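Colleague: Sequence and predicted model, in that order:
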Amino acid sequence: MNVFAELHAVVIAALNELVEEGALPAGLSFEGVAVEPPRDAGHGDMATNAAMVLARPAQKKPRDIAEALAAKLARDARVTEAAVAGPGFLNLRLAASVWRGVIPAALAVGSDFGRSTVGAGQKVNVEYVSANPTGPLHVGHTRGAVFGDALAGLLDFAGYDVTREYYINDGGAQVDTLARSVYLRYLEAHGKSVEFADGTYPGEYLIEVGQALKDKVGDAWIDQPEEVWLSEARAFATDAMMALIREDLKALGVEMDIFFSEKSLYGTGRIEAALEALQAKGLIYEGVLEPPKGKLPEDWEPREQTLFRSTAHGDDVDRPVKKSDGAWTYFAPDIAYHFDKIERGFDQLIDVFGADHGGYVKRMKAAVSALSDGRVPLDIKLCQLVKLYKNGEPFKMSKRAGTFVTLRDVVDQVGPDVTRFVMLTRKNDAPLDFDFDKAMEQSKDNPVFYVQYAHARVCSALKRGAEAGVDVSDAALATSDLSLLETDEELGLLRKLAEWPRIAEGAALAHEPHRIAFYLYELASGYHALQHQGKLDTALRFVREDAPELTRARLAMIRTTAVVIAAGLGILGVTPAEEM
């Protein structure tokens, strides 16, 4: 049940009638016609922009269109008022029965209420986290992991076929640095004195890896040159770090479908194949880039390179894919990796990057556009920085990590549910302040507590209803006399519940899971206000032994609230609390 979609269909049908009658010209596009909640709730339950968007192409005054449309809509039994406002805005009020209908619709399908088929089974690849396998995940990775996982859950809820993917950056020089760092810990495990320099990783997390390497190879690598041990140490260290990362993700409740190794692209012809596909389109050439704008670096000199003509697909400048010495640039394997995704048959690609990857957006979109001939859209979501606070002060770095706060530091402090919800209380491209004290506070100012507490309070009220002899099964509650729900506050809560399918679908189409967190907070606020009224006036309580039918109706209403909260939290990967 999507009330807004249903009324949108009614509006479109009415517009088609106006076309058939000659009141509107044929051939109009109704694509821009929307039915949404009005900005001011006092204006009605819904509003449509139909007259405003059709006025120019129809060459008519918007108010004339709105009045003709209002006359059509007023005939629908669900519409109690269709009022034209201003130059041509059309506000609608709906019968209370429409809002009450959300209860049996939701109770019939439970947590599937709000699911849609807008995705139509399209295959979507969501790549997120993709941290260098050089250590534990830090708090920046945490935000990307939560955002990516919630987005994947949201798309699944909207009917897409979703693949969650992690790209292991194990093909670059940073993994050689990891191998050298592990080798130092290996020497330490043999009682040798070592010094971490030249950018090596000093974190304590490598102590166990060094000991494990000692257990595997004994003293065979002591005093041996790099060519003896680097390759094997690299593979050993990468495996150890990926095991650590998998455990970190598990602690956060994130499970990937695919871990794709960058290293698998090298020496296999896959990079060459991707560039040949671009070359066949005339997009690879030998050339010299323009000098960088501003003050030139002292070591800059014009040199011929192999370039991708990314400007042909919206980029600002063409990009090098091979250096003058014949080595691949970092961009080349990324092109090959996305070519692999396209070849796997995905209809959409989504990459979740950290804030420091902003300069990578245009070139990567250009590559995917070129490789797929514009068929496969790529959406890149940048997650901005997270600032951590505790006791009013910035949260200190992790000794274990050496230089940063880890995902485990955050999860160990507040748990995975709080971590996930708080990370979604801001849009991904806005900075986020994560205050540990507020995250654990039991108040309205803590959104995760406020939402979970609403669900727990519903569970408590249902338990009281059962103790009073009410059958609180969904099937029984769905048959309640819902006409007894008639106060403004009750109907207000039902209106908010009816928004859920529209909110979930819109968030999925926009790739914005934070909308779910915002909606859940608003829904919880409406519920808490209603329960508070019952404390002030016993006649408004959910469970009234003197009014069993009214009790059943109200329990049906709040059970529906719990269903929607549980569905929304499920998308975000947060467990709904049954008691607090």
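Modeller: Happy to help now that I have it.
Colleague: okay, CA-based contacts and neighbour counts for the rest of this
Modeller: Fine.
Colleague: Helices of the stretch 251-400 of the chain, start to end?
Modeller: 270-279, 331-343, 361-371 (DSSP state H, counting those that start in this stretch).
Colleague: How far does the longest one sit from its chain's centre?
Modeller: So that's helix 331-343. Per Cα atoms, centre = their mean, to the nearest Å, the displacement of helix 331-343 from the mean C-alpha position of its chain is 23 Å.
Colleague: follow-up on the earlier one: of all the helices of the stretch 251-400 of the chain, which one comes closest to A105?
Modeller: Checking the helices of the stretch 251-400 of the chain against A105 by Cα to Cα gives helix 331-343 as the closest, at 38.6 Å.
Colleague: take the one below as the second:
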Amino acid sequence: MNLFDDIRGLVLDALRGMQAEGALPDALDLGNVAVEPPRDPAHGDMATNAAMVLAKPAGMKPRDIATVLAGHLASDARIDSAEVAGPGFLNLRLAPALWHEVLRAALRQGKDFGRSEMGKGLRVNVEYVSANPTGPLHVGHTRGAVFGDALASLLDFAGHDVTREYYINDGGAQVDVLARSVYLRYLEAHGQEVAFADGTYPGDYLKPVGEALMREVGTAYVDQPEAVWLAEVRDFATDAMMALIRDDLAALGVEMDHFFSEKSLYGTGLIEAAIEDLRGKGLIYRGVLEPPKGKMPEDWEPREQTLFKSTEHGDDVDRPIMKSDGGWTYFAPDIAYHYDKISRGYDILIDVFGADHGGYVKRMKAAVSALSDGRVPVEIKLCQLVRLYKNGEPFKMSKRAGTFVTLRDVVDEVGADVTRFVMLTRKNDAALDFDFDKVLEQSRDNPVFYVQYANARVNSVLRKAGAAGIEAGDAALSGADLSVLTHEAELSLARKIAEWPRQVEIAARAGEPHRVAFYLYDLASELHGLWNRGHDDPSLRFLQEGDPATSAAKIALVRAATVVICAGLGILGVIPVDEMR
């Protein structure tokens, strides 16, 4: 039940009625008519911009349209009052029975309350994390993993068919460096003294990999030239690192639907097929790029290259796809990978990148636009840096990696649920401060505690209701007489619950799961506020001694709130708690 959609439908019906009676022109586009919460709750329950957006195309004054529209709406039993404000906004107050119906819908639909069909029929591929398989995931990957996973869950909740995908960057030179690093640990496992050259990976996390390789091949590679062992060690090390990465993601509650190997693009004709597709569209040519703007690099020289004409699809400059030695640039396999995703029939592609990939956005959008003939949009979400603090000081050192803080360091310190919620308390493209001390505080300033505490409080009420012999199952509560819920504080909580379906669609449309975290905090604040008012006003307490019918109504209200809290936490990948310890 989306009450905002229902009232918008009522407004649209009223506008069509005005057209039928000649009060509005027939040929008006009603698509921009919206119904939303007013900026000031004192102005009403909902507001519509109908008169403001229709005035100019109708050639009428906004207040004139609003006045007639108010008359139409006020005659409906669902509307208590319709008042014209300012230049032509229309504020609506709804009949209390509507809020009661929202509560019943939440209790009856349970975890499905707020689900949308907005994305019905749309297949979405969300690619996230996609770290090089050269070491454990660090805290930057953690934010991308949480954001991507929550975004995928949000889109699923809004009706999309979602695939979670990890692109394994195992086709470049970095995996050769990994192999050489593991070989050094292999020699170390055989008792040899080793020295890590510049560019190799000295982290302790490779010690068990070297030991495992020793158990696998014995002395077969000891003192052998690189040509003997490089390919085999590269595969062995990549598999070991991907197993480590999978374990790290599992600790965070992230499970991928599909892993795609970059290496599978080479020698299979996939890169060539993607480039030929672009060539057939006249977008591949030999040419010389203009020198870069700003300070000229010392090694820059004009030379003919094989280029993708990405400027025809919105990029700033055309992009090289082949190196002077005839090998592919790093951009070519990325083109082929997205060509493969398009061929799998996805309607929308979403890539979640780190902040350092900002310069990659336009070229990737251009490639997907060209490959799909503009049919498939690609959205690229950049996740900004995470700054870690502990004991008031920046926290930088990892126990295992030696040079950075790993995902496991964070999860082991505060837990997966806290990590996930806090990572979603800022928009993805804003920097995030993660203070290990503050995220474990039991205070209103800690949003994850505040939301979990709201759920735990209601569960304590449910336990007390059961002990008092009050039937507090959702089915029984949905049949309670909710007409006794008349206090403004109770209706305010019901209004906030009613916003949930609308918030889901807004967040999904914008691709912003942090909106869910913000909404849950506001909902928890309403619930805690009602709880606290019961200290001074006994009539607002959820359990009314000697009055099981009124108790059931009040419990239904707060239980509906936790139905939404649990659904929202589910989208964020956070497990609700029934009691605080």
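Modeller: Now that the structure is in, tell me what you want to look at. Quantities reported herein were computed from a predicted structural model and do not represent experimental measurements.
Colleague: circling back to that earlier point, could you say which of the helices of the stretch 251-400 of the first structure is packed most deeply?
Modeller: Counting by mean count of other Cα atoms under 10 Å, helix 361-371 has the highest mean neighbour count of those, with a mean of 22.
Colleague: what's the mean distance for it versus the second structure?
Modeller: When the second structure is overlaid, helix 361-371 of the first structure sits 0.5 Å from its aligned residues on average, using mean Cα distance after the TM-score superposition for the first structure.
Colleague: tilt between that helix and helix 331-343?
Modeller: Interaxial angle of helix 361-371 of the first structure relative to helix 331-343 (axes from the mean of the first three to the mean of the last three Cα atoms, to 10 degrees): 50 degrees.
Colleague: Just send the helices of the stretch 251-400 of the first structure back as TSV, with distance to Y186 of the first structure too.
Modeller: Formatted as TSV, these follow (distance: least, Cα to Cα, whole Å):
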stretch	distance to Y186 of the first structure
helix 270-279	34
helix 331-343	31
helix 361-371	39
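Colleague: closest one to L462 of the first structure among those helices?
Modeller: Proximity to L462 of the first structure (Cα to Cα) singles out helix 331-343 among the helices of the stretch 251-400 of the first structure, at 47.9 Å.
Colleague: what's in contact with the closest one?
Modeller: Residues outside helix 331-343 of the first structure that contact it (Cα atoms under 8 Å, 6 or more residues apart in numbering): 125, 262, 265-266, 270-271, 273-275, 320-322, 349, 364, 367-368, 371-372, 376.
Colleague: and what of stretch 272-290 of the first structure?
Modeller: Contacts for stretch 272-290 of the first structure (Cα under 8 Å, 6+ apart): 302-310, 318, 332, 335-336, 339, 370-371.
Colleague: Quote the end-to-end distance of that stretch.
Modeller: In stretch 272-290 of the first structure, first residue to last residue: 25 Å (Cα to Cα, to the nearest Å).
Colleague: what's the spacing between that stretch and its chain's center?
Modeller: With Cα atoms, centre = their mean, you get 34 Å for stretch 272-290 of the first structure.
Colleague: Same question for stretch 397-408 of the second structure.
Modeller: For stretch 397-408 of the second structure, the distance to the chain centre is 25 Å (Cα atoms, centre = their mean).
Colleague: nearest to L24 of the first structure, of the helices of the stretch 251-400 of the first structure?
Modeller: Across those, L24 of the first structure has its closest neighbour in helix 361-371 (39.0 Å, Cα to Cα).
Colleague: if we can go back for a sec, nearest to E195 of the first structure, of the helices of the stretch 251-400 of the first structure?
Modeller: helix 331-343 (33.3 Å).
Colleague: Please tell me how far the residue positioned nearest the centre of the first structure sits from G573 of the first structure.
Modeller: Geometric centre of the first structure, nearest residue: L151, 2.7 Å, by Cα atoms, centre = their mean. Using Cα to Cα, we find L151 of the first structure at a distance of 10 Å from G573 of the first structure.
Colleague: what's the answer for I335 of the first structure, then?
Modeller: Remark: distance between I335 of the first structure and G573 of the first structure (Cα to Cα) = 31 Å.
Colleague: and what of D471 of the first structure?
Modeller: 30 Å.
Colleague: Quick check on those two: which one has the bigger neighbour count.
Modeller: Between D471 of the first structure and G573, G573 has the larger neighbour count (other Cα atoms under 10 Å), namely 21 against 15.
Colleague: what sits against that one?
Modeller: G573 of the first structure sits next to 149-150, 153, 253, 417, 420 when contact means Cα under 8 Å, 6+ apart.
Colleague: wait, doesn't V361 of the second structure sit right on V368?
Modeller: No - with contact defined as Cα atoms under 8 Å, V361 of the second structure does not reach V368; the gap is 10.9 Å.
Colleague: all strands for the stretch 301-450 of the second structure, in order.
Modeller: Per DSSP state E, counting those that start in this stretch, the stretch 301-450 of the second structure carries strands over the ranges 304-308, 319-322, 348-354, 378-383, 386-390, 393-394, 432-435.
Colleague: and of those strands, who's closest to V228 of the second structure?
Modeller: Nearest of the strands of the stretch 301-450 of the second structure (Cα to Cα): strand 319-322, 29.2 Å.
Colleague: how many neighbours does D299 of the first structure have?
Modeller: Neighbours of D299 of the first structure using other Cα under 10 Å come to 5.
Colleague: related to what we said a few turns ago, among the helices of the stretch 251-400 of the first structure, which is nearest E490 of the first structure?
Modeller: Comparing the helices of the stretch 251-400 of the first structure under Cα to Cα, the one sitting nearest is helix 361-371, at 46.7 Å.
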